[in-house]
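>>> Mind looking at a prediction? Sequence and model below.
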Amino acid sequence: MEKDQWLKGLMEIPVTDEKAEKEARNHMDQLTKPLGALGDLEEIVIRLAGITGETVPDIERKGVAVFCGDHGVTEEGVSAYPAEVTGLMIGNFSRGKAAVTVLARRFGAEVSVVDVGSRLEPLPEGVLDRKVRFGTANMARGPAMTREETLKALRVGADLALQWKENGIQLAAVGEMGIGNTTSASAVAAVLTGKPVRELTGRGTGLDDDGLERKREVITRSLEVNRPDPADPLDGLAKVGGLEIAAMTGFILGAARHRLPVVVDGLISTVAALAAVRLAPGVRACLFASHRSAEPAHGVLLEDLGLKPLITAGMRLGEGSGAVLAFPLFDGAVTTAKEMATFSELGLNG
């Protein structure tokens, strides 16, 4: 009962502030430019206003949460890289040498690396140990994890979102690391969207044609073995998902619950976003799509969410790299709102 009440509370998402949105739109219309000339940058300001309640929002402090977990389905040969790379990359994050940490440093964002389910031990310095279990089970042979483990991972993410909000983070991004997780993400995408596995499954880490066919077959078999309920996002996350995917779902729910805007990255964080929206539809108003990745399922998920990506750069790295790359666009949007003159300041009233 306590667990149910906790989850129920997490899904109580505040409505957007329509008054702040209206004031932000009016402000952007008064700036010295043609109406709508800044395009998506104007919509960023208006949507941020609706989330935060501030006509001209402050997003000076940004953070990217990178959730990490291993996947038992790698036993089926679905990745071009061995499962040990998850642990190696966690060390790379710790040293600040991964793409997401390099980009975050360049654009002034804080990074939290959260181990929610890798097989690595001991963990490198600076990595948050929130391990629920040492990797998921092989979903091609049975459920990846239990519902209880899924809820624990969900809570890891939700707790971090609350902590960030209380510590003054104003714009968040989510990313991940887990060899095999494009397989799990594609499986969850198939459950949530009802689209065919063949239409959703991409090459992930760079599979050749034979590897891609094997990956599709493994996902199809996993869905047949587990039969996840499309009407229950938690069932899909548990049976064919991953610990880091569940944690990102919880983070997104927690962020929306506390009016913290979230920039999603590629396929894996976007499938977590869709799971969160299916649990609590009000979450969608707090989400921004950073880019459209090269993975075929990503476009399907973005369309389902009704989110327009800011960048199309053919990326498929993950980690939150695309989300952090979009941060300068948010800075540009807010800076124009704060610093551009209005027509009335030029003496052109009305």
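Received it, and whenever you're ready, just let me know what you need.
>>> Only C-alpha atoms from now on, for both contacts and neighbour counts.
Will do.
>>> following the top helix by length along the chain, which helix or strand comes up?
Counting by DSSP state H, the longest helix found in the chain is helix 147-166. The helix or strand immediately downstream of helix 147-166 is strand 171-177, counting by DSSP states H and E.
>>> follow-up on the earlier one: packing partners for the longest helix of the chain?
helix 233-240, helix 243-257 (3 or more Cα pairs under 8 Å, 6 or more residues apart in numbering; DSSP states H and E).
>>> Residues in contact with it: which ones?
The contact list for helix 147-166 (Cα atoms under 8 Å, 6 or more residues apart in numbering) reads 10, 116, 130, 132-133, 234-235, 237-238, 243-244, 246-255, 258, 260.
>>> If we go by neighbour counts, what in it is buried?
Judged by neighbour count (16 or more other Cα atoms under 10 Å), helix 147-166 contains these buried residues: 147, 149-158, 160-162, 164-165.
>>> how close does Thr55 sit to Leu310?
22 Å (Cα to Cα, to the nearest Å).
>>> right, so the helices and strands packed on helix 147-166: which one is the most enclosed?
Most buried of the helices and strands packed on helix 147-166 by mean neighbour count (mean count of other Cα atoms under 10 Å) is helix 243-257; its value is a mean of 32.
>>> the inter-axis angle of that one versus helix 233-240?
160 degrees (axes from the mean of the first three to the mean of the last three Cα atoms, to 10 degrees).
>>> Centre of the chain to the helix or strand that comes right after helix 243-257, how far?
Beyond helix 243-257 on the C-terminal side, the first helix or strand identified by DSSP H and E is strand 262-264. Relative to the centre of its chain, strand 262-264 is centred 6 Å away, using Cα atoms, centre = their mean, to the nearest Å.
>>> got a list of contacts for strand 262-264?
171-175, 252, 255-256, 270, 273, 286-290, 320, 323.
>>> try it again with 7 Å
171-174, 252, 270, 286-290, 323 (Cα atoms under 7 Å, 6 or more residues apart in numbering).
>>> out of the residues you listed, which one sits closest to Ile44?
The shortest approach to Ile44 among the contacts of strand 262-264 belongs to Phe288, at 8.4 Å (Cα to Cα).
>>> Do a quick rundown of the strands in this protein.
Here the chain has its strands, by DSSP state E, at 62-69, 109-117, 128-129, 171-177, 262-264, 287-289.
>>> Please name whichever of these is nearest to Ser184.
That would be strand 62-69 among the strands of the chain, by Cα to Cα, at 11.5 Å.
>>> Which strands and helices lie in contact with that closest one?
Taking 3 or more Cα pairs under 7 Å, 6 or more residues apart in numbering; DSSP states H and E as contact, the helices and strands that strand 62-69 lies on are strand 109-117, strand 171-177, helix 243-257.
>>> another one to put next to it:
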Amino acid sequence: MKDNEITSFDKELNKFLQSKCLIPGGLGLWEIYFRKICTAWGEISGEIRPQHIIFSADNGCNMEGYVGYNYEVTQKQSRNMLLGRSSATQFCNFNNIPYEVVDVGIASDDGIGVNRKVAKGTKNILNHPAMTEDEFNSAFQAGYERVEHYVKQGINLFSFGEMGLGNTTTSACVLSALTGADPSETVGPGSWPNKPDLMKRKIDFVRAVLDKHKANIVSESEPDRVRKIVAHVGGFDIAAILGAMLACVDFEKPFVIDGFITAVSAACAVHMNDRVKDYALPSHNSREKGTELVLVEVGITQDMVPIQAQMSMGEGTGAILMVQMLKTTQHMFVNVGTFADLMKL
């Protein structure tokens, strides 16, 4: 919408809310997010039609044993999610939120879920760029096209999750490269035990990766710099979520960020298109160390994050809980009675 249309819509939204039998501002963040969702849509509606998308991919640093656990866990857990047996998919099933698993780079011969496999995992970023430019474009486009597919079906709110051993490491690399933050500020335990010796090993790994690629991730164009960063030190999941989030902006559909990995994707998206901030909704404050830093990049401060639960499951667990709360509050704002109705009683 143009600026004058936004102003006109804001007036309409204010009048709508002022008519309701509610204490002004009494519902805090939920009113802020109701306004944000309606403004993104350009209409006042209480019907949220959600879709949760989980992007799965393996990372070369994990497959070569530099970080994390057996990389085959990505394959097994992705199959587990298809069967509805993971925490995220249980949340989806209980709350009637449709979901899908998109394979953008699982190290398996067959495609798992929606097959958009770019390669059987990225290369080890300690020694090589994670992916080629063509591979980045393929992963990015896979994410973009999944959103486009669901927009055509009437979906109006997206949430994103991910699955891939080693992706907190790649996300820390991307965040440090994007912002210049020292790895000690961006590296958290991920699925590792939170022990000083293991953390030091992970921080040293990220520092070595950044040093290896620093000459190749510079550009005068910020969108081009982001592409280079993700292609050199990121993962297929990050590239796909980045594409999906930018598609949400193009199709004017709000989306919910999950934890650290999806927040890093959102920060990359903001650096490519500042309008992403108008569509991005936080869900929870992940216990990963770089979470607060990365959310600030998206224009989100800690007091704007509704769920403070020290979660770090991934898959979109926090995002799904947020979608259910948004569905509840969106329905309420549209259907709650007015002061005029109240005075007739």
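Good, I have the coordinates. Note that the structure is a prediction, hence the values are computed from the model and not measured.
>>> Near the counterpart of Trp41 of structure 2 in structure 1, how many other residues are there?
Alignment note (TM-score structural alignment): Trp41 of structure 2 maps to Thr52 of structure 1. Look at Thr52 of structure 1: counted by other Cα atoms under 10 Å, it has 21 neighbours.
>>> do the same with Gln5 of structure 1
Neighbours of Gln5 of structure 1 using other Cα under 10 Å come to 10.
>>> residue in structure 2 matching it?
Checking TM-score structural alignment: Gln5 of structure 1 goes with nothing.
>>> Mind putting the strands of structure 1 into CSV with distance to Lys33 of structure 1?
Below are the strands of structure 1 laid out as CSV (distance: least, Cα to Cα, whole Å):
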stretch, distance to Lys33 of structure 1
strand 62-69, 28
strand 109-117, 30
strand 128-129, 46
strand 171-177, 27
strand 262-264, 27
strand 287-289, 24
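>>> Now render the ones you listed as a markdown table, adding distance to Leu329 of structure 1 and mean neighbour count.
Formatted as a markdown table, these follow (distance: least, Cα to Cα, whole Å; neighbours: other Cα atoms under 10 Å):
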| stretch | distance to Leu329 of structure 1 | mean neighbour count |
| --- | --- | --- |
| strand 62-69 | 13 | 27 |
| strand 109-117 | 14 | 23 |
| strand 128-129 | 29 | 15 |
| strand 171-177 | 12 | 29 |
| strand 262-264 | 12 | 29 |
| strand 287-289 | 12 | 23 |
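>>> Helices of the stretch 201-350 of structure 1, start to end?
209-226, 233-240, 243-257, 267-279, 296-305, 321-325, 327-339 (DSSP state H, counting those that start in this stretch).
>>> Please name every helix or strand in contact with the fifth one.
Looking back up the chat, that one is helix 296-305 of structure 1. helix 267-279.
>>> Which residues does the helix it packs on contact?
174-175, 182, 185, 189, 233, 245-246, 248-249, 252-253, 264, 283-284, 293, 295, 297-298, 301, 305.
>>> which residues in structure 2 does that helix match up with?
Helix 267-279 of structure 1 maps onto residues 260-272 of structure 2, going by TM-score structural alignment.
>>> Superpose on structure 1 and give me the mean offset of the matching stretch.
Superposed on structure 1, stretch 260-272 of structure 2 shows a mean distance to its aligned partners of 0.7 Å (mean Cα distance after the TM-score superposition for structure 1).
>>> give me the number of residues near Glu222 of structure 2?
By other Cα under 10 Å, neighbour count at Glu222 of structure 2 equals 15.
>>> contacting residues for it?
Per Cα under 7 Å, 6+ apart, neighbours of Glu222 of structure 2: 271-272.
>>> Give me the aligned partner of Lys62 of structure 1 over in structure 2.
In structure 2, Lys62 of structure 1 lands on Pro50 (TM-score structural alignment).
>>> Pretty sure its match sits against Phe160.
No: if you go by Cα atoms under 7 Å, Pro50 of structure 2 and Phe160 don't touch, sitting 10.8 Å apart.
>>> residues near the counterpart of Leu210 of structure 2 in structure 1, how many?
Under the alignment (TM-score structural alignment), Leu210 of structure 2 pairs with Leu223 of structure 1. Leu223 of structure 1 has 23 neighbours, counted by other Cα under 10 Å.
>>> again, but for Pro122 of structure 1
Here the number of neighbours of Pro122 of structure 1 (other Cα under 10 Å) works out to 7.
>>> what do we get in structure 2 for it?
Checking TM-score structural alignment: Pro122 of structure 1 goes with Asp110.
>>> In structure 2, what stretch matches stretch 244-254 of structure 1?
Going by TM-score structural alignment, stretch 244-254 of structure 1 sits over residues 237-247 in structure 2.
>>> now swap in stretch 140-154 of structure 1 and tell me
Using TM-score structural alignment, the residues of structure 2 aligned to stretch 140-154 of structure 1 are 126-140.
>>> Report the contact partners of Ile252 of structure 1.
With Cα under 7 Å, 6+ apart, Ile252 of structure 1 has these contacts: 262, 273, 276.
>>> coming back round to it: quick check: angle from the longest helix of structure 1 to helix 243-257?
Computed by the same axes, to 10 degrees, the angle separating helix 147-166 of structure 1 from helix 243-257 equals 40 degrees.
>>> Report how many residues lie close to Pro328 of structure 1.
12.
>>> Matching it against structure 2, which residue comes up?
Match for Pro328 of structure 1 (TM-score structural alignment): Gln324.
>>> State the distance from that match to Asp109 of structure 2.
35 Å.
>>> cool, Ser171 of structure 2 as well?
Taking Cα to Cα, one finds Ser171 of structure 2 at 25 Å from Asp109 of structure 2.
>>> and the two? which has more neighbours close in?
Ser171 (26 against 9).
>>> Tell me which residues touch Pro183 of structure 2, please.
By Cα under 7 Å, 6+ apart, the contact set of Pro183 of structure 2 is 172, 176, 203, 206-207.
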